[in-house]
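Undergrad: Build me a model from this:
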Amino acid sequence: MTFRHLRRTACSLLAALLLAAPALADPGRLIVLVATGTEMPISEFRAGELVGGIHKDLGEALAQQLGRRAQFLAMPRKRIAQTLEVGRADVLCMYMPEWLPGSFYWSSPFFPVTELLVSDRRWPRPLTVADVGGQQIATVLGYHYPELEHALGAEFVRADGPSNEINLRKLGLGRVRHAATLKALLDYRLKLGDRLEIHPPLHVKTYLTRCAVSEKSGVTLADVNAAIAGMHRDGVIHRIVSNYQ
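TA: Below you'll find the model as predicted:
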């Protein structure tokens, strides 16, 4: 084995050990895990660091309620479950148990997410989700759309793109007739002045997301649920949502 191979092997082992090592216990901080690949208004990254968006606002508000300071750890979506499970982070928010395999504590449901189906106004308006069966729907690569899959079955025709923002651009350019998106993303793009000639969106589903709490965290589930109750009481969640509408 050459020196180069030995060095490469040593670096790989070090990276694995770092991933497996629990975060250092620090009662003054809350390590908030955030998946990269999300976009505004959910999150904004610069040089791999979270600098804005709902995730940042929510993490800072949660930390404040807990009497801690927020520290954000950005990871690719495929690595977030392992990162949280081994204790490198305390919490991961705006998720659902069915999205995240692994052993975690789950907070009470609290942060609203609404899924929409938007359609180009240059084509006839669909009155129900079933009306778009067999037609291409702009979707994000790697994301699941269980409500659309259930409603349309084999007639759910995906047109995968890298992000919701690009999918809405494709819709505006007439390259697709329909796009699956989140209300928060659509509201934000319209707030920025995007010119979208669309029908009134079809509501697909509204649900309350949760925070996954690492079983190795020094923060207890009871702590997190109490902090969430405090954010509700103080109107923090409503203000965060309203900031991006």
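
Undergrad: C-alpha only now, for contacts and for neighbours.
TA: Noted.

Undergrad: now the helices for this protein?
TA: 3-20, 54-65, 80-85, 146-152, 164-172, 183-191, 221-234, 236-242 (DSSP state H).

Undergrad: Here is the second sequence; please produce its structure so I can put it next to the first one:
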Amino acid sequence: MRRLLTLLLIWSSQSLAEQAVLRFSVAESWSMPLVRIEAEQPVEGLLYDLTQALAREVGARPVYHVMARLRLQEAMEQGDIDVRCYVSTRWFANPPKNFVWSIPLMHQRDLLVGRPGVSPQMSLGQLPAQTLGTVLGYTYPSLQPLLEQGRLQREDSRNQLLVLQKLQAGRYRYAVSNQLSLQWFNRSQPNGQRLQALTVLDEQELGCMVRNDPAIPTQGLLRALARMKQSGEIERIVQRYEGLGHQHAMPVAQP
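TA: Below is the predicted model of the structure:
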């Protein structure tokens, strides 16, 4: 029996050594429900589940590189990561040429958010000059004209959760948040203290970028993502986290 166990351990070690490795990027600015990071590694969340499922689809072992959002493009260009997910074509002025886009996988809405009691019909055009809570390294195309005019100023935090916590604490009157993160934040807030979605600032389709390199199964990864989308697996992953905050979701005024 002892010899059998030894052989099984050797076989398992060899299998792991031979298994292909996929290097996924994780932005430090992500927070739940996208991802929760412990000891500089993701341990749960929507994007953790998605990348784990993708690695299983192609029989690879996922390895995660957690880094500042502003370093992501540099890491891609240097070949330090293989797959970057939760990204939009609109976020790149000069996208890395050695990466291939997946099909769109999920839809994101960026919202103007206020504290309880603020008029739910508030729009950007109605805002007086002030500071907005934003995430470091994020781009907000709808805000850019007002930022350039000096009517609005950014107060950046390192992740979305901190932005919403500062809004709740009264650090500023308004902030920008994606809808999933707002719903997740509000799920733990009592009635009368939930932050309000005031208007939709922007909407975009998000997908993954895969390094085009013979060392990794680029086309296999793209086909796997397409299968996951077509089968409804990605939608089920999103709904798993969307549903946890759904009871506190609220209608959003269109711009």
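
Undergrad: one step back: possible to save the helices of the first structure as a markdown table with distance to L33 of the first structure and mean neighbour count?
TA: Below are the helices of the first structure laid out as a markdown table (distance: least, Cα to Cα, whole Å; neighbours: other Cα atoms under 10 Å):
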| stretch | distance to L33 of the first structure | mean neighbour count |
| --- | --- | --- |
| helix 3-20 | 13 | 12 |
| helix 54-65 | 9 | 21 |
| helix 80-85 | 7 | 22 |
| helix 146-152 | 25 | 14 |
| helix 164-172 | 21 | 20 |
| helix 183-191 | 20 | 18 |
| helix 221-234 | 15 | 17 |
| helix 236-242 | 18 | 15 |
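
Undergrad: mind checking which of the ones you listed is nearest L100 of the first structure?
TA: When the helices of the first structure are compared by Cα to Cα, helix 80-85 sits nearest L100 of the first structure, at 6.3 Å.

Undergrad: against the second structure, where does that closest one fall?
TA: The counterpart of helix 80-85 of the first structure in the second structure, counting by TM-score structural alignment, spans residues 72-77.

Undergrad: how much distance is there from the matching stretch to the middle of the chain?
TA: Its chain's average C-alpha position is 17 Å from that of stretch 72-77 of the second structure, according to Cα atoms, centre = their mean, to the nearest Å.

Undergrad: Ok, stretch 131-140 of the second structure next?
TA: 14 Å.

Undergrad: with the second structure superposed, average distance for the strand of greatest length in the first structure?
TA: Determined from DSSP state E, the single longest strand within the first structure is strand 202-213. Once fitted to the second structure, strand 202-213 of the first structure is off its aligned match by 1.5 Å on average (mean Cα distance after the TM-score superposition for the first structure).

Undergrad: Give me the spatial nearest neighbour of L66 of the first structure, chain neighbours excluded.
TA: A227 (6.1 Å; Cα to Cα, 6 or more residues apart in numbering).

Undergrad: Aligned counterpart of the one you found in the second structure, please.
TA: That one, A227 of the first structure, aligns with A224 by TM-score structural alignment.

Undergrad: before we move on, what about S242 of the first structure?
TA: S242 of the first structure maps onto Q239 in the second structure, by TM-score structural alignment.
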